[in-house]
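S.K.: Sequence and computational prediction follow.
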Amino acid sequence: MDLAILSTLNAERAARRATILVTDVESGAQRLVKAADLAADPLAEVLEKQLRMGKSALVEADGKAFFLTVQAPPPRVVVTGAVHISQAMAPMAKLLDLDLVIVDPRTAFATPERFPGVRLLTDWPDEALASLGLDGYTAFVALTHDPKIDDPALEAALRSACFYIGALGSRKTHGRRLERLAAVGFDETATQRIHAPIGLDIGAVSPAEIALAILGEIVKTLRGPRRAPA
């Protein structure tokens, strides 16, 4: 591999940005396509498909064979709220190869005993998310019902490239949430990114069922066509 390509690939990997190494099978020629440049690439459609799947593959296009080496960051789910729903999400997320991070300054709830093997951040969300960083391979989920915790995190998520943003609550609760977000400068185009009511409509009632519905919606969004944040 060309050293310039390798250097760029490593830089993109460190920044949690996806790339695809395109290798012409016949000639061996290689080029690296960054996720940000994908739409303008001649192989855009097939590249987007493989990137959504997160899998490398041998493909044919324009009468030629190409091997696509997909490098995508591990998807991450950041949750505000060390609650029963996030407890149920933890083992499910692990099975789905989703890195789960819980943010909750209430240290009585955010404990290793309640969340074994899960990364816990007990700073307030504005500090925790600034240190963690939110990117295009991060899903954000607000679960506390406490505006002091959820709202600053939602503001950070809306300012980021998160591929999924969801918030727990009834339509009435979400309506009040939208009013608060509008008061700090977020317009309707921005707040439409929030999935609320959260999760797939499976009639979920228990914490485990709600967790399943949320993770199902996250996976559906992750594997479906991406829409760039406004």
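M.R.: Noted; the coordinates are in hand.

S.K.: Please count neighbours and contacts with C-alpha atoms only from this point.
M.R.: Will do.

S.K.: Enumerate every residue touching the residue lying closest to A142 once chain neighbours are set aside.
M.R.: Closest residue to A142 apart from its sequence neighbours, by Cα to Cα, 6 or more residues apart in numbering: A167 at 4.6 Å. If a contact means Cα atoms under 8 Å, 6 or more residues apart in numbering, then A167 has 141-143, 174, 194-198 as its contacts.

S.K.: Then L58?
M.R.: Counted by Cα under 8 Å, 6+ apart, L58 has contacts 65-68.

S.K.: Apply the buried test to these and list what passes.
M.R.: Buried members of the contacts of L58, scored by 16 or more other Cα atoms under 10 Å, are 66-68.

S.K.: closest to L121 among the contacts of L58?
M.R.: Nearest to L121 among those, counting by Cα to Cα, is L68 at 36.6 Å.

S.K.: Would you check how far apart the closest residue to that closest one other than its chain neighbours and S131 are?
M.R.: Closest residue to L68 apart from its sequence neighbours, by Cα to Cα, 6+ apart: V22 at 4.9 Å. Going from V22 to S131 by Cα to Cα, to the nearest Å gives 33 Å.

S.K.: the helices in this structure, which residues?
M.R.: In the chain, helices defined by DSSP state H lie at 3-14, 44-53, 84-95, 125-132, 147-158, 171-183, 188-191, 207-223, listed in chain order.

S.K.: also this one, for the comparison:
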Amino acid sequence: MSVADHDRIPEIALDWIAQGKRAAIATVVQTWGSAPRPAGSQLAISADGEIMGSVSGGCVEGAVMVEAMDALEDGTCRMLEFGVSDDEAFAVGLACGGTIRVMVEPIGVGQGPSVAELEALAQARAARRAVAWAVKPESWERALPDGTGEGPLQAEAASRLRTDRSGMSEDGWFLGVHNPPLRLVVVGAVHIAQALMPMAKVAGYDATLVDPRDAFGSQARFPGETILHDWPDEALEKIGLDARTAVITLTHDPKLDDPAIARAIRSPIFYLGCLGSKKTHAKRVARLEAEGFSADEIARIDSPLGADIGSATPAEIAISALAQMTERLRRPDTRPGARVPAAARDAA
């Protein structure tokens, strides 16, 4: 099982259904204490006993599988609660126990969501549209709010999509967050990029390296990485920039960095980090001002690049960049309002 498969639970369930199999999805909806998996974690179960994903570990998932099989037979959704003892917690790598609630939904059967409803979720995910899978267990009513409409459910979805936190609302809805996967575009196939690209993958980013210089951006130097040899602004246009995307420039060459910055600075990306000393950045600011960019737009750039951790080596600089990028994503308040256009703030 790959990390990508682990994050494709709705799609995998639909694949099984397309193959003529029945499928159910189990979702963690609430946790207390030291739970093995956070709210929103999912497990797909086929009627043939295939599984993908995770909602806990050990005997808990075995019990969930049994309930899912029963749900596929009787069409009844289930809300299960499990207490994870200290001994069980140790078995799945935790220091102490906790409690989880797990929702089981048979797809296209009885109280479960229809195949069309799950397909609508998959289509939104494929289009990189942020949505929440909203379920009210009291009535098994469902919705797919994106946080842009009116009403309390849309407001709750907007809040949860911003913070990437699934969970129960005060009025009894479970909202499972389905944000687009995080992406990172690194401009410049330099030594820092050699450390940053694999680190970003481990942190959950779909990372792309951009460098028109074939000798720099080669598979020999970056084995297994996605590399584009387009000019940076053309590459960013091809990739597409949204509120789940970060851009880092590393070349020190205005001919390469500046076109990328000019394309990124007016997009809704959540982070734009640019390598360079204060002196280098001052020259960059002057060039951007000459090109007509405003002070507020230029202020979106994080430069010098990275969190101030005293980094010196390429790997340490990569760590600092990833740390700063994470802070900008998870703590939007660290992005001063002047740095972020209203469209980007609303989408982030």
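M.R.: Structure received. Quick caveat, the model's predicted, so the values are computed rather than measured.

S.K.: so who does the residue nearest to L68 of structure 1 touch?
M.R.: Contacts of V22 of structure 1 (Cα under 8 Å, 6+ apart): 30-33, 66-69.

S.K.: Among the residues you listed, which ones are in strands?
M.R.: 30-33, 66-69 (DSSP state E).

S.K.: would you turn these into CSV with distance to E179 of structure 1?
M.R.: Shown next, in CSV, are these (distance: Cα to Cα, whole Å):
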residue, distance to E179 of structure 1
Q30, 50
R31, 47
L32, 44
V33, 41
F66, 50
F67, 49
L68, 45
T69, 45
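
S.K.: Count the neighbours of the alignment partner in structure 1 of D253 of structure 2 for me.
M.R.: Taking TM-score structural alignment, D253 of structure 2 has D146 as its aligned residue in structure 1. If you count neighbours by other Cα atoms under 10 Å, D146 of structure 1 ends up with 11.

S.K.: same question, the one 10 residues further on
M.R.: A156 of structure 1 is surrounded by 18 other residues when neighbours are defined as other Cα under 10 Å.

S.K.: ok, and the closest non-adjacent residue to the equivalent of it over in structure 2?
M.R.: In structure 2, the residue paired with A156 of structure 1 is R263, using TM-score structural alignment. Excluding the flanking residues, the one nearest R263 of structure 2 by Cα to Cα, 6+ apart is D233, at 5.9 Å.

S.K.: so that neighbour touches K255, yeah?
M.R.: No: using Cα atoms under 8 Å, D233 of structure 2 is not in contact with K255; the gap is 10.7 Å.

S.K.: Looking at those two, which has the bigger crowd around it?
M.R.: Between D233 of structure 2 and K255, counting by other Cα under 10 Å, D233 is the more crowded of the two (20 against 11).

S.K.: now the match of A156 of structure 1: how far from K238 of structure 2?
M.R.: 11 Å.

S.K.: from memory E297 of structure 2 sits against R266, does it?
M.R.: Yes: E297 of structure 2 is within contact range of R266, at 7.1 Å (criterion: Cα under 8 Å).

S.K.: Show me the contact partners of stretch 231-249 of structure 2.
M.R.: 180-188, 210-212, 228-229, 256-257, 259-264, 267-275, 325, 344, 347-348.

S.K.: Provide the aligned range in structure 1 for stretch 180-189 of structure 2.
M.R.: Under TM-score structural alignment, the match for stretch 180-189 of structure 2 is residues 73-82.

S.K.: For R129 of structure 2, see how far away the residue lying farthest from the centre of structure 2 is.
M.R.: The outermost residue of structure 2 relative to its centre, with distances by Cα atoms, centre = their mean, is A290 at 35.8 Å. The spacing between A290 of structure 2 and R129 of structure 2, counted by Cα to Cα, is 35 Å.

S.K.: can you check V28 of structure 2 too?
M.R.: For V28 of structure 2 relative to R129 of structure 2 (Cα to Cα), the value is 22 Å.

S.K.: In terms of neighbours, single out the busier of those two.
M.R.: Remark: of V28 of structure 2 and R129, V28 carries more neighbours, 28 against 16, as counted by other Cα under 10 Å.

S.K.: who's in contact with T191 of structure 1?
M.R.: 158, 178, 181.

S.K.: so can I have TSV of these showing distance to F115 of structure 1 and neighbour count?
M.R.: What follows is the contacts of T191 of structure 1, written out as TSV (distance: Cα to Cα, whole Å; neighbours: other Cα atoms under 10 Å):
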residue	distance to F115 of structure 1	neighbour count
L158	27	23
L178	31	18
L181	30	20
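
S.K.: List the members of the residues you listed that persist in structure 2.
M.R.: Counting by both residues aligned by TM-score structural alignment, their matches' Cα atoms under 8 Å, the members of the contacts of T191 of structure 1 that carry over to structure 2 are 158, 178, 181.

S.K.: Take those and write them to TSV, including distance to A40 of structure 1.
M.R.: Formatted as TSV, the kept ones among the contacts of T191 of structure 1 follow (distance: Cα to Cα, whole Å):
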residue	distance to A40 of structure 1
L158	26
L178	35
L181	34
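
S.K.: if we take these, which one ends up nearest to L98 of structure 1?
M.R.: Of the kept ones among the contacts of T191 of structure 1, the one sitting nearest to L98 of structure 1 (Cα to Cα) turns out to be L158, at 20.7 Å.

S.K.: burial measure for the counterpart of A220 of structure 2 in structure 1, as a count.
M.R.: When structure 1 is aligned by TM-score structural alignment, A220 of structure 2 is paired with E113. Using other Cα under 10 Å, E113 of structure 1 has 8 other residues around it.

S.K.: returning to that earlier point: for the match of D253 of structure 2, give its distance to L32 of structure 1.
M.R.: Taking Cα to Cα, one finds D146 of structure 1 at 44 Å from L32 of structure 1.
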